[in-house]
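Peer 1: pasting the sequence and the predicted model now:
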Amino acid sequence: MINEFLYGLSYPFKTMKLFFKNPKILLLSVVPLILNFLIYGTIFYLAVVYLHDHILLLSESVFGSGGAFHFIINYLLFIATFFVVLFVCYLLFVIAGGLLCAPFNEAISQRVEKIKSGSLISSSKGFLSDVFSSIKSEVLKLSLLFSITVPLFLLGLLPFVGFIFAGAATIFSMLYNTLDFIDYPLARRNTGLKQKIKLVLSNKPLSLGFGATAFLITFLPGINIVLRPMLVVAGTSLYFDRFSQTV
């Protein structure tokens, strides 16, 4: 169990050789990298400006302005705001990045599949049909993400017991990230969402390990922009190394 968790935890970094040794994959990653930079940069800036300004107004209306107490309150609110911004940016980045970069991520995944299996299972209608399947799958996954993560996040704001729900949201996000990044080859095989979830849960330690690294990478500003294409490579590769036999 521990070995599977550690294997999943380190797996994205094990595939860096596969990522950097294939010029076509690197080339296909350029556009997603630029899009991710524009998407996350815009979301982060707008979220910081909007939330920070509104929290400052709330602080001044409740606690007044000036003085050491007001300074301490603002400092604590700034820290809290920063983590809220990170979470909001994480959700919006997963949505916008997943949908807008879907054609490029699909192309990267197909390239990895050819390397790992020597062939490619794709729709008889061609690449555009595969992209459509990928986008459709993204929408279904995002519905799942929002229906569970948002309520858990809101419950996580409750005093005393909030940390329990925050922990549950983190664990779910780890499993979701594994589902998200192994989904490209699954979507090409027209695998249903229930079967995908069952597949992820069939090896929880592996899924939690891989998902923990993927969650951390997608959560941290800057790192998520650069390394997200690598996670597409890692997720597709992990599917063929560990999950393909159980589908």
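Peer 2: Cool, got the structure.
Peer 1: hey, let's count contacts and neighbours off CA atoms from now on
Peer 2: Fine.
Peer 1: which parts of stretch 67-81 are buried?
Peer 2: Neighbour-count burial for stretch 67-81, with 16 or more other Cα atoms under 10 Å as criterion, is recorded at 70, 74, 78, 81.
Peer 1: out of the residues you listed, the closest to residue 2 would be?
Peer 2: residue 81 (35.1 Å; Cα to Cα).
Peer 1: ok, residue 177 touching residue 217?
Peer 2: No. Contact criterion Cα atoms under 8 Å: residue 177 and residue 217 do not qualify, at 10.3 Å.
Peer 1: more crowded one of the two?
Peer 2: Using other Cα atoms under 10 Å as the criterion, residue 177 and residue 217 rank with residue 177 on top: 25 against 18.
Peer 1: helix or strand: which one has the more buried one?
Peer 2: Using DSSP states H and E, residue 177 sits in helix 162-188.
Peer 1: tell me the helix or strand right after that helix.
Peer 2: helix 193-201.
Peer 1: need the contact list for residue 140.
Peer 2: When contacts are counted by Cα atoms under 8 Å, 6 or more residues apart in numbering, residue 140 touches residue 193.
Peer 1: give me the element the nearest residue to residue 63 once chain neighbours are set aside is part of.
Peer 2: Distances taken as Cα to Cα, 6 or more residues apart in numbering place residue 70 nearest to residue 63, at 6.6 Å, with adjacent residues excluded. Here residue 70 sits within helix 67-100, counting by DSSP H and E.
Peer 1: adding another structure so you can compare the two:
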Amino acid sequence: MNADQSRPVTALRQFVVGVGLLGRGLGIVLSNPRLLLLGLLPALLSGLVYMIALIVFLRFLPDLSGQVTWFAGDWAGWLRGTVEVIAGAGLLGLAVLFGILTFTAVTLVIGDPFYEKISELVEERFGGVPDAVEAGFWRSTRRSVADALRLIGISILVGIPLFLLGFLPVAGQTVIPVLGGAIGGWLLALELTGVPFQRRGQRLRHRRVVLAQDKPLTLGFGGAVFAAFLIPLGAVLLMPAAIAGATLLARKSLGKSI
């Protein structure tokens, strides 16, 4: 097999490895129930707030769908209804993408000490970080908030075009949701690896470069987390495992043993 033929196989293999990192992270946190419970507390708090927000959003979704399809007001009833359904699906998809990313960002800020401990435990299991940088709680929190706001801003800029592309026949209901999941997974990987990269004194711009060096690995992990977070209560129950898996992703991307 020549280099051109082996490249897709290698990419697929790395993607599968990335997916498996979430499972490995789950195994690590399950082996330490105390840390698992500590990691669940911030996620439960954020989850309650987001659950209420989702219920309110679904309550007003029909009205929102009608408002964003104002141009179809004079169309035939069945056509107007079809457009409103597509718009509603697009709005729901946009809300899910934005909700998952902001949930992760908010939960990471609330539970920073807990998730720092989980990440540190994973690092120590595989040799630690000899040159770890101690940023301090407040400085680390400020950096986390700043990075999270940047990623949320990116998600808004990306989400609006995806919503508009959702009106395309066929592709808008097939290709665009998959593309949205891939972008969401990439942004999740960037968010979740913030803790291990900050431990090495590296910010968002650094981890973008490092994670981009092996995109299939990063997309495999991020896509697995994104899919898991779509499951009801998945984001709450799997948040500690996602942090552990993200630490493994950071180590592997930096050429460290896992």
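Peer 2: Ah, there it is. In this text, all values refer to a predicted model and were calculated from it rather than measured experimentally.
Peer 1: care to give me the TM-score?
Peer 2: The TM-score (TM-score structural alignment, normalised by the length of structure 1) is 0.78; 239 aligned residues with a Cα RMSD of 3.3 Å.
Peer 1: rewinding a little: is it correct that the residue nearest to residue 63 of structure 1 is in contact with residue 61?
Peer 2: No. Using Cα under 8 Å, residue 70 of structure 1 makes no contact with residue 61, being 11.0 Å away.
Peer 1: so the aligned partner of residue 44 of structure 1 in structure 2 versus residue 129 of structure 2, what's the distance?
Peer 2: Superposed on structure 2 with TM-score structural alignment, residue 44 of structure 1 falls opposite residue 54. As defined by Cα to Cα, to the nearest Å, residue 54 of structure 2 lies at a distance of 40 Å from residue 129 of structure 2.
Peer 1: determine which residue of structure 1 is most distant from the centre point.
Peer 2: In structure 1, the greatest distance from the average C-alpha position (Cα atoms, centre = their mean) is reached by residue 67, at 41.2 Å.
Peer 1: ok, that one - contacts?
Peer 2: Residue 67 of structure 1 touches nothing, counting by Cα under 8 Å, 6+ apart.
Peer 1: distance of it relative to residue 55 of structure 1?
Peer 2: Taken as Cα to Cα, the span from residue 67 of structure 1 to residue 55 of structure 1 is 17 Å.
Peer 1: now do residue 130 of structure 1
Peer 2: According to Cα to Cα, residue 130 of structure 1 and residue 55 of structure 1 sit 44 Å apart.
Peer 1: more neighbours, those two?
Peer 2: Between residue 130 of structure 1 and residue 55, residue 130 has the larger neighbour count (other Cα under 10 Å), namely 26 against 15.
Peer 1: just give me the match in structure 2 for residue 29 of structure 1.
Peer 2: Alignment note: residue 29 of structure 1 maps to residue 39 in structure 2; criterion TM-score structural alignment.
Peer 1: without its sequence neighbours, what residue ends up closest to that match?
Peer 2: Distances taken as Cα to Cα, 6+ apart place residue 240 nearest to residue 39 of structure 2, at 5.2 Å, with adjacent residues excluded.
Peer 1: what's near enough to touch the alignment partner in structure 1 of residue 186 of structure 2?
Peer 2: When structure 1 is aligned by TM-score structural alignment, the residue opposite residue 186 of structure 2 is residue 175. By Cα under 8 Å, 6+ apart, the contact set of residue 175 of structure 1 is 200, 207, 208, 211.
Peer 1: swap the cut-off to 6 Å and go again
Peer 2: Counting by Cα atoms under 6 Å, 6 or more residues apart in numbering, residue 175 of structure 1 touches 207, 208, 211.
Peer 1: next, the mean deviation of stretch 204-212 of structure 2 compared to structure 1.
Peer 2: Following superposition, stretch 204-212 of structure 2 is found to deviate from structure 1 by 2.0 Å on average (mean Cα distance after the TM-score superposition for structure 1).
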